[in-house]
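Novice: compute the structure for the input listed below.
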Amino acid sequence: MTARGWFLFSLMGVIWGIPYLMIKVAVDALSPSFVVCARCALGALLLLPFAIRQGGLPRVVRTRWRPMLAFACIEIIGPWWTLTDAERHLSSSTAGLLIAGVPIVGLVLARFFGSAEHLGPRRLAGLLLGLAGVTVLTLPHLTGGDTRSLAEVAVTVLGYATAPLIVTRHLKDVPTLQLTAPCLALAAVVYAPAAVAGRPDAMPSAQVLTALAGLGAICTALAFVVFLELIKEAGPTRATVFTYVNPAVAVAAGALFLDERLTAGVLAAFALILTGSVLATAGPRAARPGTSEPLPAGGLVPEEERGRRPVS
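Specialist: You can find the predicted model right below:
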């Protein structure tokens, strides 16, 4: 993966490592529909002016509305409500662990739909190592949830794994802002009636309002721009591997800001997650010029073959 891809990957690991906590804070005082509507509305308000300024937004919506509608439903409208509702009964660490299954589900779906993306033993081992790391990290902190909540998170995982495939197949050439802003606006409109019906009787606390602002500005507006650029840079399977890093970010934040103790198990989980992420996002080895044979260790072309290097 390129340096730009690693930067986007690292940023997503942090940005989508914090919404579980924010959702938990918000949903304790507000209905899931209100949380989703507020999050989407704020994200759309922040991104729409930039999308309109790029020009051509009406044409993009008119010509690509079908895959855009599918992306909005599968990535936002469905999964965000199911995840938010599930966190009324599940701990954030449980949700993080279950969401970490996205790369595995995405891998299965990509192969089922005939993806040409190469998946060798190294990347498969990385996916499994990352999942093992998340398990080690979150297992001591799990709390139980009912069957409905677990099913809701499973629906979220399926949506998160499917949406990047839609982007790669049908929306890769659509500017990021012109894809994200209309989808968020649509989701806000869909949830507006339920949000109005379930609005709070009194002004929420400053903590809840801060959580909503963070969900809308950081975990929605900024996160979607970064996420879609990451899909275009690294492909749908590699792009979702950052979900392995999200629970690690939550534990690190607890250690830094809440004086939570770092145990040997946590450190081992970090090692597994980082190693798995590196392996799962690694690209194929470069080939010799004019052949499919891989280069020798170090990636250097032998001197006698340098003259046959094709023109870029």
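Novice: can we go C-alpha only for contacts and neighbour counts from here?
Specialist: Fine.
Novice: what ranges do the helices span in the stretch 1-150 of the chain?
Specialist: Ranges of helices in the stretch 1-150 of the chain, per DSSP state H, counting those that start in this stretch, are 3-15, 19-27, 32-54, 57-71, 78-86, 92-99, 102-112, 121-138, 147-170.
Novice: now the angle from the longest one to helix 102-112?
Specialist: Spelled out, that is helix 147-170. Angle of helix 147-170 versus helix 102-112, following axes from the mean of the first three to the mean of the last three C-alpha atoms, to 10 degrees, is 50 degrees.
Novice: list the buried residues of helix 147-170.
Specialist: Neighbour-count burial for helix 147-170, counted by 16 or more other C-alpha atoms under 10 Å, picks out 149-150, 152-167.
Novice: quick one, what contacts I52?
Specialist: Contact partners of I52, counting by C-alpha atoms under 8 Å, 6 or more residues apart in numbering, are Q178.
Novice: scratch that, A211
Specialist: For A211, the contact set (C-alpha under 8 Å, 6+ apart) comprises M22, I23, V25, A26.
Novice: that one: which element?
Specialist: For A211, the host element (DSSP states H and E) is helix 206-216.
Novice: now the other sequence, so there's something to compare against:
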Amino acid sequence: MSITRNFFIALSKNQPLNSAAKKWGLKLGAGKMVAGTDIESMMQTVEQLNADGISATIDSLGEFVHTKEEATKAKEAILQTLQAIQSHDVHGHMSVKLTQIGLDVDPKFCLKNIQEIVAAAANYNTFVNLDMEDYDHLQQTLDILDVLLKDYENVGTVIQAYLYRSEKDLENLQHVRLRLVKGAYKESVEVSYQEKKEIDDNYLKLIKIHLQSPGYTSIATHDHHIIEQVKAFVQEKKISRDCFEFQMLYGFRSEMQKDLAKEGFSFTTYVPFGKDWYAYYMRRLAERPQNIILALQSMISK
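Specialist: This is a model prediction of the structure:
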């Protein structure tokens, strides 16, 4: 499966295919994992999730940003999404990739953009999560988070369990709201665990550490074995359900999402939308073979 994973990760980085995909609409099965190409269609999805007792973290998709003009356009789209969250009165918050708003163009320009976004979100009493990208962007993301935390409380980030350094990063962010994930990028053996059991073991370890820290914990996984272990741990340690939530991606294990919400656990679905869906979708295909089958079934049914 590593060959398949590497193949789809390579496709996710192909800019010409990404550009072409914007003209396709949600094809190749992407419509099952991406909640529309515009704000209104995405909001319909979020409203339905809310009706099922589920919150949303919304990602206005965008990658391959190489100019300040492209980054500014992406920032404006994020600000419009924040306004829509407010005007539609839905339960949700934003997830933002810093490369989308200029991290690779000019870090100072990116910082100014994310400060504007977090300030606007604070006015709406809305949280902003800084999505964690590949290892090359990790320290830059944490550095920007550190600057933001000096002025704002409504911002957090993601810790990826497959990285060796994640436990140390977690120690430095004990008071911060964090989304804990296993990790979706291909990283070298020099910086990351490669075996599934090592990643799973470290993931559960990090979850337990942050659940006992002051910061809110978002446990983002589709792994029902991990979820059951978390349930047992919070019951054993008498950890309040107000201190954490489960998260899953839109289009995955929808019934389990509803069941967890019905059980009284806080639940948030990661809801991506927009015309720039291609790279996100390729990474989802890289993660699990079931996703490839889903895409093929969709193509055949057309």
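Novice: report the TM-score for the pair.
Specialist: The TM-score (TM-score structural alignment, normalised by the length of the second structure) is 0.26; 115 aligned residues with a C-alpha RMSD of 5.5 Å.
Novice: still on that earlier bit, which of the contacts of A211 of the first structure are buried?
Specialist: M22, I23, V25, A26.
Novice: re the thing from before, for P247 of the first structure, which of the helices of the stretch 1-150 of the first structure is the nearest?
Specialist: With distances scored as C-alpha to C-alpha, the stretch of those nearest to P247 of the first structure is helix 92-99 (5.6 Å).
Novice: M94 of the second structure - that's part of a strand, no?
Specialist: Yes - applying DSSP: H, G, I helix; E, B strand; the rest coil, one finds M94 of the second structure inside a strand.
Novice: now it: how far from S60 of the second structure?
Specialist: 8 Å (C-alpha to C-alpha, to the nearest Å).
Novice: with V147 of the second structure instead?
Specialist: Taken as C-alpha to C-alpha, the span from V147 of the second structure to S60 of the second structure is 23 Å.
Novice: please apply the same query to L180 of the second structure.
Specialist: Plainly put, L180 of the second structure is 20 Å away from S60 of the second structure if you go by C-alpha to C-alpha.
Novice: buried set for the longest helix along the second structure?
Specialist: When the second structure is parsed with DSSP state H, its longest helix is helix 68-87. Buried positions in helix 68-87 of the second structure, judged by neighbour count with 16+ other C-alpha under 10 Å: 68, 70-72, 74-75, 77-79, 81-82, 85-86.
Novice: cool, and stretch 292-302 of the second structure?
Specialist: For stretch 292-302 of the second structure, by 16+ other C-alpha under 10 Å, it's I292, L294, A295, S298.
Novice: what does stretch 59-75 of the first structure rub up against?
Specialist: Outside stretch 59-75 of the first structure, the residues touching it (C-alpha under 8 Å, 6+ apart) are 159-160, 162-163, 166-167, 170-171, 174, 178-179, 182-184, 186-187.
Novice: ok, back up a step: V147 and S60 of the second structure: who's more crowded?
Specialist: S60 (27 against 12; other C-alpha atoms under 10 Å).
Novice: what's the end-to-end length of stretch 118-131 of the second structure?
Specialist: Stretch 118-131 of the second structure has an end-to-end distance of 14 Å (C-alpha to C-alpha).
Novice: can you list the buried residues in that stretch?
Specialist: Using 16+ other C-alpha under 10 Å as the test for burial, stretch 118-131 of the second structure gives V118, A119, A120, A121, A122, T126, F127, V128, N129, L130, D131.
Novice: likewise for stretch 24-37 of the first structure?
Specialist: K24, V25, A26, V27, L30, S31, P32, S33, F34, V35, V36, C37.
Novice: output the residues you listed in TSV, with distance to S10 of the first structure appended to each entry.
Specialist: Formatted as TSV, those follow (distance: C-alpha to C-alpha, whole Å):
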residue	distance to S10 of the first structure
K24	23
V25	25
A26	26
V27	27
L30	31
S31	31
P32	28
S33	30
F34	30
V35	26
V36	25
C37	27
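Novice: just the helices in the second structure please.
Specialist: 2-12, 15-24, 39-51, 68-87, 107-123, 138-149, 166-171, 196-211, 224-236, 254-262, 278-287, 289-301.
Novice: tell me which other helices or strands the longest one touches.
Specialist: Which is helix 68-87 of the second structure. Applying 3 or more C-alpha pairs under 8 Å, 6 or more residues apart in numbering; DSSP states H and E, one finds that helix 68-87 of the second structure contacts helix 39-51, strand 55-60, strand 92-97, helix 107-123.
Novice: out of these, which comes closest to I159 of the second structure?
Specialist: Set against I159 of the second structure and scored by C-alpha to C-alpha, those come closest in strand 92-97, at 13.8 Å.
Novice: orientation of that closest one relative to helix 68-87 in degrees?
Specialist: Going by the same axes, to 10 degrees, strand 92-97 of the second structure makes 170 degrees with helix 68-87.
Novice: between strand 55-60 and strand 92-97 of the second structure, find me the angle.
Specialist: Interaxial angle of strand 92-97 of the second structure relative to strand 55-60 (the same axes, to 10 degrees): 40 degrees.
Novice: mind giving me the packing neighbours of strand 92-97 of the second structure?
Specialist: strand 55-60, helix 68-87, strand 128-131.
Novice: reformat those as CSV; add distance to L17 of the second structure.
Specialist: Shown next, in CSV, are those (distance: least, C-alpha to C-alpha, whole Å):
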stretch, distance to L17 of the second structure
strand 55-60, 19
helix 68-87, 18
strand 128-131, 23
